[in-house]
Each structure stands twice: as C-alpha cells, then as structure tokens.
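Trainee: attaching a predicted model along with its sequence, questions to come.
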Amino acid sequence: MGEEKKQLVCCGGRKMIQAAILGLALIVFLGNVMMWIIMPTFTYYLKWLPHILADTNSTFFDIQGPIMLNFTFPILFIAVIGCIYIHLGKGSPNVQSKCKCRKDWLRVLRKPNIIKPLGIVTWIEVLFVAMFVVLCVWYFAAYVRYQYSSITTYAATKGVQVWQAKIDRLALVVGLTGNICLTFMFYPVTRGSSILPLLGLTSEGSIKYHIWLGHSAMALFTAHGFLYIVFWALSHRLSEMLKWDPHYISNVAGEISLVLGLTMWVTAFPSTRRKMFELFYYTHYLYVAFMVFFILHTGIFYACIMLPGFYLFLIDRFLRFLQSRQNVRLISARLLPCETFELNFSKAPGLKYSPTSIMFLNVPSVSKLQWHPFTVTSNSNMEEDTMSVIIKCEGSWTKKLYDVLSAPSPVDSLQVSVEGPYGPAHTDFLRHDVVVMISGGSGITPFISIIKELIFISSSSTQNQKTPKVVLIPIFKNSSHLSILDLLLPLSSPTPTASNLDIQIEAYITRETQQATIIPEKPQPLCFKPKTSDAPISSIFGPNSSLWLAAIISASFLIYLSLVAILYQYYVYPMDHGTNKVFPYHTRALLNMLFICFGIVVSASAAFLWNKKKIAREAKQIQDIADSTKSITTLLTYAADQELESLPNQSLTGSINTHYGKRPDLKRILMEIKGSSVGVFASGPKKLRHDVAAICGSGLVNNVTFESNSFNW
C-alpha cells in the first residue's frame, strides 16, 4: 500500500505540472490567435505595428524580428513545453489510469456525426472547424475592407481602373487567406509532434485535418492565381506573369509553386489516390519544391508567419531520416492461409510503446522509396525483445512482399527499415466497463494490441485494477481469415494466461454459409538469418526522447537566429541603409532556408551521435543472432504444431462464436450491451466505420464513447 500511495502522489504531482503546462500553452496559443485576428485590421497597421517596430528596432533582425516574435516564437515555445508535458506523462499507463478520476462530461460533445464530405466527426471537431472557418471569413472580410479603403489611390498608382484594382486586391486577399490553411497544414503530418498530444491527438488520427486543410489551401491558392491572371489580362499586363522582382513579390516563383501544388492536389483526391497510390505517393514529394518556391514568392518576412508548422515538420522529417538509415533485424515471419502474414522484429528491451501504435516499413527489394504504415500488434510489456506487425495483401506493395515470403525458395534474410513506432502517449480504454471492438478484414490489427495489453494487466500480479469486459466482433469474408485470431495470444514464453480476461468473440463470415469441411492450413513459420549489421528496433533517443526533441527545437532555432543576426548585421543592414541598393528578397529567402536546414541538421545530428553509443549498448543486450533465431524457431514451431483450442489455460476458443452467411446486426448488439461506460472502437472499411458511428451518434445507445482506429491516407 505504501508503494501504491507513493505512485499516486507522484502521479498527482505530475498531473498538476501537466495541467499547468496545458494552461500556459493555451494562454500562449490564444495570444497567437489574437495576432491573427487583429492583423488584417486598421488597429494593427495604424496603432500596433508602429509601436511594435519602434520597440523591436534592431540591426540584427530588422522587420523580420517582430514577425518571428509574434508568430514563430510562440508556437515553438508551445512545442518545447509540449515535449516536457509528454515526458511527464510517460510511465506506467496503469498508474495513469489509477489517477484518472475525472468524469467524462464531454461525452455529448464527443458523439460522432456523419457529415459529407468530412466523414466521421464529433461535435467538438465541428465546433473547431466552425471556429476555423469563422477565422478565415473574418480574415478575408477584414483584409478586403482594409485594402478597399484606399482602392482609389491604389488604382491611380497602378494606372488601372478602380474595378480592375478591386480584382487585384481581391486576388491578394484570397492568397492571404489561403496562407492560414497552409500555416496549420503541417501540424497533423508531424508524426513525432509535441503539440498534437497537448490536444489528445495523434498524427495518424489527424490525417483528415491535413486533407481538409490541403483542399482548402489549394482551392484558395488556385483562385488567387486565377484572379491575378484575369487582372493582368484585363489590364493588358500579361507580361507580369514572367516577372521575377528581386525586391518584391516574385510572380514566376508563385506560378511554379501553384503548378506544383495543383499536381499534388489532383493526385490526392480519393479516386486517384486509391487507384494509383504510387502516383499519389511520389507526387507528394513535390511538397519540398512547393515550399521553396512559395517562400521565394512571398519572401521570408511573410513566410515567418506560417514558418512554425513547417519548421517542426522539418525537424521531425530529418529525425525520421536518421532513424530509417539503419536496417532493422527481421527475425521471423508467419504466413497465414488468408494471404496475411506476421513479421517479427528484434526490439531493444527499453523501447516502450502504447497499444494501437503504428510503424512505417520500407523494404528496398519491393520499393526503395515507398513507406507503408502498419499497426504494431505486439505488446511491449509481454514481448520485451520482439515487435510484430500483421500485413494483409490489399495492394501491389503488400502483394509483392507476400510473394517474396511465400516463394518456393524463400529468402533467408530481408532488408527492412522502419520509422517509429508512433502512437498515443497513453490509452484510456481502461476507464470503460465494456470495450466493444468492431473490425472488418485487416481492421482487427489494432485490437490485437489492445487485447494483449488487457491480458497483461489482467494476469499481472502487480495490478490491482479491474479490466473491462471485451466484446470483439471481427467480420471476415471467408473462414480462412479466422486464422488471424490465432495471433491474439502473444508469441512469448511463458505466455500470460487469458483466463482472467472477460472476453467474448463474435466472428462473422459473410461469404460462406457453413463451416468449411477442409481444415485450413496452420500458420507457416519462416525464420530469417539477420545480418550482423542489422540492429534491433529502438527509439532514436531512448526513454528521454521528448527532452531531446525539446533540446533540438531550441538549439536549432538558436543556431538559425544567430546566423540570421550575422547576415543582417554585416550584409543586409549595411546594404539597405548605406547604399542605394536593396538586399535581394530571393537571396534573403534562400539564405534563411539554408540557415533553417543547417540549424536542424547540426542540432539533430549532434543529438543522434551523442545517443548512438547508448543505442549500441542496447543492441548488445539482444541475444546472439543464432540464439535468437533458435529461440524464435522453437516458439514458432510450437505455435504451428498447436491448435488454438489445445492451448491449456490460454485458449480463447471457448469465447469464440462463429456466424456464417450473415453480417452482424450492430444496432441490436450495441443496444443489448449494458454498462455505465461503453467504449466502441471501429476499424476497417469506411462504410463499416460510418455505420458504427451513426449508431453511436443516434442517441439510441446510452453511455457510449465512439473511437475510430483506421489509418487513412
């Protein structure tokens, strides 16, 4: 009891610090939003801006200084304290759940809704989308009012008619509004983000926000370019399209950026993305050139407004690059009779991850450039030395990989690189009395990791916590897919018993009316001989990765500021104020981009090299390759020789009911489940998730919290 009290006190202290960090982050963010709101008004340009420029006048940063102070620094500050927040939240998820005593008073706002074309959204998401739309509308309207207030003078200066000048200014305002969408577009795709966890989000669950913002940004940028072309045509100035002004806006750079953006936009629509994934994947790499020409178009001054999100994304992207340079140790595979296979990797014992985490895989023999996300199905508490993913053949990439593994003469080694794992900082399914998991096809994979975690908690002698009742409803096309259920129990020795877990499995086979008379093949084991250069999967910075990320963000930004200060002090300021020349805008932008990349590469590389020895020591803790292969071979052979129902005291067969030739009546099933708190998780095809969300949001089922666990590109 004394140890438990200490844990509770420690947890309470950390929670208080985390709450203070959240409060501070909220205050800083609201201040940043206020700057966005006030920026397009007369108050900002006539009152605020003169005082800001006077109070921050410096030969080191010039006008770039106050812009970074108002828009760049606040977000990077939130990112740094977010790293501290994540670090404090690490530890035993069970201790966290013990400390969790708040009532879920936001349950109503978390009810799912089906809104086309947004898909499944909660009322909270609807609220934030509405607030963002209001911000964009306000920004647009306020800037139109400001620009049109002096439209007559502007028309005379440009030598055009007033109505033509209005088109010119309208085009400008549309582009400025599009910049708001671009500003927030990179946060959802920053996989190792320290900002998303502050909102209780993960990158894989936030991809839809990136999609929404991408569509909005490109629609506005396209209108921006179209209106300018119309203005130039009406005013007989089409030659402006070929203008690259070294001291102002570069039209050519903007046009190149727009063409690149349109290329990414067209290939990102679902109809193209699903049919020609490779085309979508490769064209999306154009984002690098798109951002370079965008900054050359707007200049570094205005680009600093949208810089924070892209800056954090660049740090994350370079860290992923460093991690992916190392080939990982693939030790075994299990081939299932339903064109599904499990890959087992060696893992550093110190690497911990949450259930439903994902990992990106690259197999150069299949494709050197493509990376695909898969849910981690192993459990870091029970499987300390291994990490597993389950892959189903649903595309050309997975089919090619399956063909390599199932060839008559299979390879004895396979080169694989990984990025991740990435997942929630902690999970909260333990707060439910009943957890209902509804999956279609390969959508069962995230639920395997949850069930393994619940098995560990229920079987651990150190846990004094009640686990929820589990109702698993997998929907398969044919009975061969039932072999996936063999993977619910971890491949470890000794395996924790599942007898303490109250689990009910209702499996539905939709394309067969009765049980197959032919006994399906057992999972076939396939062992590899890893190369000596292959390393176990490990965190790039170890258990203190969040603190290292905070150090990298801070150090890289300080390096960037130092280089910018030197540039302005010794080159820009003397030229702008001592001669009739002006330091070229495009040169200034290119040097700033170079400084940003230099600061990130130097700080991240230094942190990586500092931790490299520790990572090497962790790798030595993994047993010898031959012993590892022998051990995993023994386990795989044992698993292959056993029927699921013959596993003593671990069997899940008594909990499995198989229904043939029909689909589940989800409404009836959910209405019959009783509990003060019921968590409903859905994973799999879009229609399945929408059906479950519609039932949970209809009001017919009480005390239900809906979660969608599918990763969608």
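Mentor: Looks like it came in fine.
Trainee: alpha carbons only for contacts and neighbour counts from here, please
Mentor: Fine.
Trainee: was I right to think M382 contacts F456?
Mentor: Yes: counting by C-alpha atoms under 8 Å, F456 is a contact partner of M382 at 6.8 Å.
Trainee: which residues do the two both contact?
Mentor: Jointly contacting M382 and F456 under the rule C-alpha atoms under 8 Å, 6 or more residues apart in numbering are P496.
Trainee: so for those two, which residue has more residues nearby?
Mentor: The residue with more neighbours, out of M382 and F456, is F456; 22 against 19, by other C-alpha atoms under 10 Å.
Trainee: how near is the more buried one to N379?
Mentor: Distance of F456 to N379, computed by C-alpha to C-alpha, to the nearest Å: 9 Å.
Trainee: do the same with N657
Mentor: To N379, N657 is 25 Å away according to C-alpha to C-alpha.
Trainee: out of those two, which sits in the busier spot?
Mentor: Set N657 next to N379 and count neighbours by other C-alpha under 10 Å: N379 wins out with 27 against 12.
Trainee: my read: that one touches I448, true?
Mentor: No: counting by C-alpha under 8 Å, N379 does not reach I448; the two are 9.2 Å apart.
Trainee: residues contacting I444?
Mentor: Taking C-alpha under 8 Å, 6+ apart, one finds 438, 474, 683-684 in contact with I444.
Trainee: 6 Å - rerun?
Mentor: I444 sits next to no residue when contact means C-alpha atoms under 6 Å, 6 or more residues apart in numbering.
Trainee: how many neighbours does Q18 have?
Mentor: Using other C-alpha under 10 Å, the number of residues around Q18 comes to 21.
Trainee: give me the residue at the spatial middle of this protein.
Mentor: The C-alpha lying nearest the average C-alpha coordinate of the chain belongs to S203 (C-alpha atoms, centre = their mean; 1.7 Å).
Trainee: flag every buried residue along stretch 110-117.
Mentor: 110-113 (16 or more other C-alpha atoms under 10 Å).
Trainee: mind listing which of those are in strands?
Mentor: The strands, defined by DSSP state E, take in 112-113 from those.
Trainee: farthest pair within the buried residues of stretch 110-117?
Mentor: Largest separation among the buried residues of stretch 110-117 by C-alpha to C-alpha: R110 and N113, giving 9.2 Å.
Trainee: okay, and the common contacts of the two?
Mentor: When C-alpha under 6 Å, 6+ apart defines a contact, the residues bordering R110 and N113 alike are T122.
Trainee: within the helices and strands, which one has F341?
Mentor: In the assignment (DSSP states H and E), F341 maps to strand 340-346.
Trainee: just P525 next, same as before
Mentor: strand 524-527.
Trainee: please apply the same query to L227.
Mentor: Secondary structure from DSSP H and E places L227 in helix 207-234.
Trainee: can you check K613 too?
Mentor: helix 585-620.
Trainee: in that helix, what's buried?
Mentor: By neighbour count on 16+ other C-alpha under 10 Å, the buried set for helix 585-620 is 585-586, 588-593, 595-601, 603-605, 607-608, 615, 618-619.
Trainee: also this one, for the comparison:
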Amino acid sequence: MSSKGMVRAIFLVVFAVWLMIWVMLPTKLYKNTWTPNLETTLNSTYFSGQGTNLLLFSFPLMFIAAFGCAYLHFQNKSTDSSNHSKRLGLDSVTALLKRPVVVMAPLGIVSALELTFASMFVALLIWSLANYLHVSFGNLHMHKEGEKIWEAKLRSVSLRLGYIGNICWAFLFFPITRGSSVLPLIGLTSESSIKYHIWLGHLSNILFAAHTIGFIIYWAITNQMAEMVEWSKTWVSNVAGVIAIVIAMPMWVTSLPQFRRMKFELFFYTHHLYFPYIFFYVLHVGDAYFCMILPGIFLFLIDRYLRFLQSQQRTALLSARLLPCGLLELNFSKTPGHYNYPAINMLKSSYIFMISAVINLFFGPSRLYYNPTSILFVNVPRISKLQWHPFTVSSNCNMETDELSVVIKCQGSWSHKLYKELGSSLDRLQVSTEGPYGPNSSHFLRHECLVLVSGGSGITPFISIIREIIFQIQKPNFKVPRVIMICAFKNSADLAMLDLLLPISGTPQISQIQLQIEAYITREEEQPMAEAHKPLQTIWFKPSPLDSPISATLGPNNWLWLGAIISSSFLMFLLLLGIVTRYYIYPIDHNTEQIYHFSYRALWDMFLVCVCIFIVSSVVFLWYKKQNEREGNRIPNREIATPVTSPGVSPWFSGAELESLPHQCLVQATNVHFGSRPDFKKTLLDLKESDVGVLACGPRKMRHDVAKICASGLAQNLHFESISFTL
C-alpha cells in the first residue's frame, strides 16, 4: 500500500471509530459499563464532565481536519495535471455507485452512493431512538407525584427526540464550511454538498419541533407550564430551548423551496439568525452535549472568521463586459499564478537560506490556484453592504495569470442594479470578494467525451471547463476529451453568452479542440438580423490605491496554514478550558455551600472557542497578508486615465462581421436551431465512446430530465454530474 493509501486508511479508521461511538451511545452497554469507567478515567478536575465527550466525539474529527490539511497539501504538491491524459476512466463499481437512482422533488438527484449513506444515517437515527426508549422505558422515572405512566413515557419520548436532533447537528455544519479540509478527503465541495445541509436542517428542525411540542403537551397535562420559563441552575435551561426554537422557526420556514425562490432576500437575512440560534441551543443542552457537536461548529467558525477577514479587503475590479442578453462578466486583478521564492536561488551558498526557502515553500504565500467550476462570492457595497452572491469563475488560472473573471446573469434585483451601475459612467466600483472555492481536481478531463448540457445562464460553469481544455491541449501528447455542448436559450440575444468562451485577452487556440456546440433558441422561429441587437460593451476602470488583487487565502491554496490554525486553536481551547475549569470552576463547584451554574459552563465553552479562533486566525491571517504584500502582489498599471467603453458586434447573426480567427472557429463549431428544444435522449444514447461524462447545469427540470436518462440503464457509458446550488 502506498503512503497516500495508508494515510487515507488511518483517516477511515478514525472516522469509523467515531461513528461506532455514536452507534454505541444509546445502548445499555455504554450507559451502564462504558460511562462509569470513562468518567473515572477522563473526567478529571481539568475538564470535569466534558472530558469523555471531548476525547470520544471532538478529538477524532479535529484530528482528521488538522492532519487532512497536511495530506491535501502534499497531495496537491505531487499532483501533476498531465496524469489526466491517462484514460483511467471509472471502474464499474464506482460508476455504479455514482449513477443517479432517485430523481424527484424534494430530494433532487440522488446517486446510489448518496442513497446508501442516507439510508445508513436514517438507520442510525432509528437505532438510537429505539435504544434510548428501550433503556428509558425499562427504568421509567416519575417526575411528579401522581404522574401516569403514559405521561412519563410522553416526556421520555420528547426528550429522546431532542437527543436524535443533536446527532443531526453533529453533521449539520460540515457541508457549509467552504474552506473545509474534511469534504475534499471524500471528493466533495461545499457547493456539491449543500443539499446535505438542507436535508439535515429540515430533519433536525422536525425533530426539535416534535421535541418542543411534546414537552409543551406534557407540561400542559401535568399543570407544569411554568417549566417553560425556568432557567435551572443545576440542569438544562428550558427557557433557552424555547428561545432557540422560536429563532429556528422563521429560519426553517423561509428556507423552504417555495418561500426561498419567491423571497430570497428575506431567506438570506433570516438565515443569519444562526448565531443566536447556536448560542441559545448550547445554553439549553449544556457543555457536555456541546462537546459532542463541537467539531462541526468549531471548523465552521474558523472558516467563517477567515472569510470575514478576507472580505474586509477591497478587490481591484479591472473591467466589465456587458452582453446584450443581460449577462455581464467582471474581471478582477489577481496575484500572478506562479511561485516566487527568491531564497531558493541562494540554496548553495547558505544553510540559512535553505531553511528559509523550505519554510517559504511550505508556509509562505502560495499561488492562487483554482479549478474549473469554482465559485467566487461577490459583494458590492454600493448596492448592498450585507448581500453576498456566489458566481461561477469563468477564467482559467493558467491562461489568465493576472486576472480572475466571474459571469453574472441579471435575474434578480441585485444583479439588475449592478448591470445598471456598470452601464453608467463610473470611474471605479468598490467590490469585495470571498474565495474562490471549488473542486480539488479537474476530474472531468478523465472522460473520453464530455457532454455539457446547459439552460440559459447555466452555461457559465462550462466556460471555465472549455478554457481549461484550451490550456491543456497546448501540452505535448495531452489527450483531451471530445466536447459536445448543448445549450438551450430563450432568445437569440442569449447566443452572446457563447462569446464568453473566449477570454477578454489573448489568442486562444480553440480550433485545436474537438468542440461541437448545439444551440437551441426555444422562443424564436427564425434568425434575426444583426441590426436588431445591441453591441457587446467592454468597460475599463481606473485602479485605486485602496484596492488589492485577489490573492491565495488560507485553505485550498495553503492547507498547511489552515491545519496550523485548526490544531493550534483547538489545543489553545483545551489548555484554557483546563485552566478555567481547574482553578476557577472546580473550587466553586466543590464548595459545600454553592454549586457552579450549569449554563455558565456552556458560556465559558463558547467564549473560549471564539477567543481561541479569533486570536490564532487573526495572527496567521495578518502574517500571511504581510507576506503576500512583501511578495509584491500589486495591481498591474494599465495607465487608463478614464473609463473606456469598447463596443463590439456579436458574430452570431447574419450580416455581422467576424472579429477574429477564434470567433470564426467558435461560430463554425456552432449549430443554431430555432424554434425547437434539444432531444437529450437521442443525443446521449447515440454516443459511442466507452466513457462519457455528462454535466448538467440550469433549470431543475432540465437537470432532472438528463439525470433520468443517465439513470435509466439504457447506456452504461454515461456518468452524470449535476452542477447546481439547488436540488
């Protein structure tokens, strides 16, 4: 077994042990045998009752997250993109597991692998609930004199439903950690796994709602409604739980698909109630249960704070392209796509310089590298200071070394306002960004043939794929897949989106790739004249001394520093928690006259988590930013005195003059069909290659139709992948 395989095996064993602990948690064996022994050994004066949960539930995943960063770093260093030239394809088992098996609302497109793990997770919840109730009903406690057995059982069921909801929370925050080191280990990104967060969120809210309603009914029939507002000093706070569920309800309702699509801004702002929700939830469950779900929250807070630090910088916006179809492309300055380590040139003259070079190599500023289909989050304070929107990165980090571009379709009020602002006479536009985030590899290059299916603005992720293929084909003996792009547009003006396949600068060799574009115009029966369409506009902006280029951030572009933050902040948390518990809480708690408040323990935990993350992340981020500035990451001076608008005629209509050879090749590779829709089934089933990758992005119905064809079993060579934030 290779060293890479051994490391992955270690991670798998640790994760399996962590899952096994969750399986054993509700059993009599754990409660009656394991718990007394573990408490005697682990619940010391330094960690009190949290010691067991910190070791069994927190440490395994924090270990995977920290050392997973080192694994990803060295994996990226050893990965050569030329390896994609080998047609490894997908083995039959992997292909079978990744094939869609369920295509329906509200689940969306679910593969066999996802269905297997979802079934196992549901089985864990059922197993846990059944064992909790079995143990509880076997030793039923009456909490009030004269209480009936069925009333006690109702209370027990309601309590255990809360326990099951806590299991959901142990997984809830991993899918939304954008700079996660856990998700790439299993081949996921935060964008592709957002549906898991949605599923877990709905399930946990159902369980917590049932937990709350059950207790309210129990208190009502036993005349104990005053319990709702009790804040116990020695046990859980009921009123904190009530506040938490009151906060959760509007978050839940506004996240429902029908509400989210109609009132997205309300959903967006309401969802930011997650911080007080977490705060009161932890006060309700206490410090011991908080340690059971700590890893997901801890890693999410690190990621969220690093994103906050990055977002405080103003990003240099160089230019914008406005298309007549209401689409726009923003071009930002970014740090050069190469390493710059001056000390390496002096290795032979001094061991000091050698050590310096090694430190720089591992911990110094990294190149800004991102793979196709990556996402950049954009904020324009002139439009909204709070709203952040994700957009597909259309540029290629290898071809466009100093620029990063995103594509935006005018579909909502925010994007329409941005389009209007760019169309006015602006010297510059203040913009902030977070990211980019995306897949850990260009896995799509392994296929013999790529079928890219898009509807409307769904073409934007495929722009980066086409540009990556244009770059890779320049390498000697590199075999890239044949590409068939199927685009469905409402109007002929939308054909201008195809112009974005070509970068704003340079002479891409698009003629060298096997590209076939089938464009369908669904709402027009014939081709209009060129005069009926507005020209494409390119707007250049003045540079500002306050702006800085997009640079590599801690995470996907520097895993070692992220690993250092995770490990250092967690160890600092354990150290400070031990000191506070031993020298402050322990003397009070063991005083015969008083006991330390139950909720104050949870407050200490949350406070120390936040302090440790704040200190470590701030120090590393500021040092890293200083190193980037020292490397000379400045905005290229284009010497443009005033904003420039460059009109251009789109080459897609009769009478239009083709601007360049790349445009000619692009038009020649395109077949435009008016008044018809694509026949996905015929196109896909006619493909003869043994390994065909089918990527779909666009309206849900279109993605589901393509997924059903790939899942039908009529063709074994189709491997489907959906690119979307929604189900």
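Mentor: On my side now, so go ahead. Note that the coordinates shown come from a computational prediction; the quantities given were computed from them, not determined experimentally.
Trainee: okay, helices next: where are they in the stretch 501-650 of structure 2?
Mentor: Here the stretch 501-650 of structure 2 has its helices, by DSSP state H, counting those that start in this stretch, at 559-580, 586-589, 598-630.
Trainee: so which of these is nearest C325 of structure 2?
Mentor: Nearest to C325 of structure 2, of all those, is helix 598-630, at 38.5 Å by C-alpha to C-alpha.
Trainee: what's around L188 of structure 2, how many residues?
Mentor: Close neighbours of L188 of structure 2, defined as other C-alpha under 10 Å, add up to 17.
Trainee: which element is the aligned residue in structure 1 for it on?
Mentor: Aligning on TM-score structural alignment places L188 of structure 2 opposite L201 in structure 1. Using DSSP H and E, L201 of structure 1 sits within no helix or strand.
Trainee: stretch 269-282 of structure 1 maps to which residues in structure 2?
Mentor: Against structure 2, stretch 269-282 of structure 1 falls on residues 256-269 (TM-score structural alignment).
Trainee: just give me how far the matching stretch sits from the chain centre.
Mentor: For stretch 256-269 of structure 2, the gap between its own C-alpha mean and the chain's C-alpha mean amounts to 19 Å (C-alpha atoms, centre = their mean, to the nearest Å).
Trainee: likewise for stretch 140-158 of structure 1?
Mentor: Counting by C-alpha atoms, centre = their mean, stretch 140-158 of structure 1 comes out at 41 Å from the chain centroid.
Trainee: one more: stretch 92-106 of structure 1?
Mentor: 24 Å.
Trainee: what residues sit buried inside that stretch?
Mentor: 93-99.
Trainee: again with stretch 633-646 of structure 2
Mentor: Quick answer for stretch 633-646 of structure 2 (16+ other C-alpha under 10 Å): 633-635, 643-645.
Trainee: list just the nearest of the residues you listed to A519 of structure 2.
Mentor: The closest of the buried residues of stretch 633-646 of structure 2, once distances to A519 of structure 2 are taken by C-alpha to C-alpha, is T645, at 28.8 Å.
Trainee: now the closest residue in space to that closest one that isn't next to it in sequence: how far from S511 of structure 2?
Mentor: The shortest distance from T645 of structure 2 to any non-neighbouring residue, by C-alpha to C-alpha, 6 or more residues apart in numbering, is to I539 (4.5 Å). As for I539 of structure 2, its distance to S511 of structure 2 is 28 Å (criterion: C-alpha to C-alpha).
Trainee: same deal with F621 of structure 2?
Mentor: With C-alpha to C-alpha as the criterion, F621 of structure 2 and S511 of structure 2 are 43 Å apart.
Trainee: repeat that for I359 of structure 2.
Mentor: Distance of I359 of structure 2 to S511 of structure 2, computed by C-alpha to C-alpha: 43 Å.
Trainee: same check on K475 of structure 2?
Mentor: According to C-alpha to C-alpha, K475 of structure 2 and S511 of structure 2 sit 15 Å apart.
Trainee: ok, the two, which is more surrounded?
Mentor: Higher neighbour count among K475 of structure 2 and S511: S511, with 16 against 10, using other C-alpha under 10 Å.
Trainee: check contacts around the more buried one.
Mentor: Listed by C-alpha under 6 Å, 6+ apart, the contact partners of S511 of structure 2 are C665.
Trainee: quick check: closest non-adjacent residue to the residue in structure 2 that G178 of structure 1 lines up against.
Mentor: Alignment note: G178 of structure 1 maps to G165 in structure 2; criterion TM-score structural alignment. Distance criterion C-alpha to C-alpha, 6+ apart; nearest residue to G165 of structure 2, sequence neighbours excluded, is S204 at 4.9 Å.
Trainee: what lines up against the one you found once you look at structure 1?
Mentor: S204 of structure 2 maps onto A217 in structure 1, with residues paired by TM-score structural alignment.
Trainee: can you name the farthest residue from the center of structure 2?
Mentor: Structure 2, farthest from centre, C-alpha atoms, centre = their mean: G146 at 52.4 Å.
Trainee: which SS state does that residue fall under?
Mentor: Classification of G146 of structure 2 using DSSP: H, G, I helix; E, B strand; the rest coil returns coil.
Trainee: centre of the chain to stretch 140-149 of structure 2, how far?
Mentor: Its chain's C-alpha centre and that of stretch 140-149 of structure 2 lie 47 Å apart, by C-alpha atoms, centre = their mean.
Trainee: in it, what's buried?
Mentor: Buried residues in stretch 140-149 of structure 2, defined by neighbour count with 16+ other C-alpha under 10 Å: none.
Trainee: C449 of structure 2 versus P175 of structure 2, what's the distance?
Mentor: With C-alpha to C-alpha as the criterion, P175 of structure 2 and C449 of structure 2 are 30 Å apart.
Trainee: my bad, V182 of structure 2
Mentor: Where C449 of structure 2 is concerned, V182 of structure 2 sits at a distance of 30 Å (C-alpha to C-alpha).
Trainee: do the same with G187 of structure 2
Mentor: Per C-alpha to C-alpha, G187 of structure 2 is found 21 Å from C449 of structure 2.
Trainee: between these two, which is the more surrounded one?
Mentor: More crowded of G187 of structure 2 and C449, by other C-alpha under 10 Å: C449, with 23 against 11.
Trainee: what residue in structure 1 is paired with W623 of structure 2?
Mentor: Matched to structure 1 by TM-score structural alignment, W623 of structure 2 sits across from W610.
Trainee: what number of residues are in the vicinity of W559 of structure 2?
Mentor: Using other C-alpha under 10 Å, W559 of structure 2 has 28 neighbouring residues.
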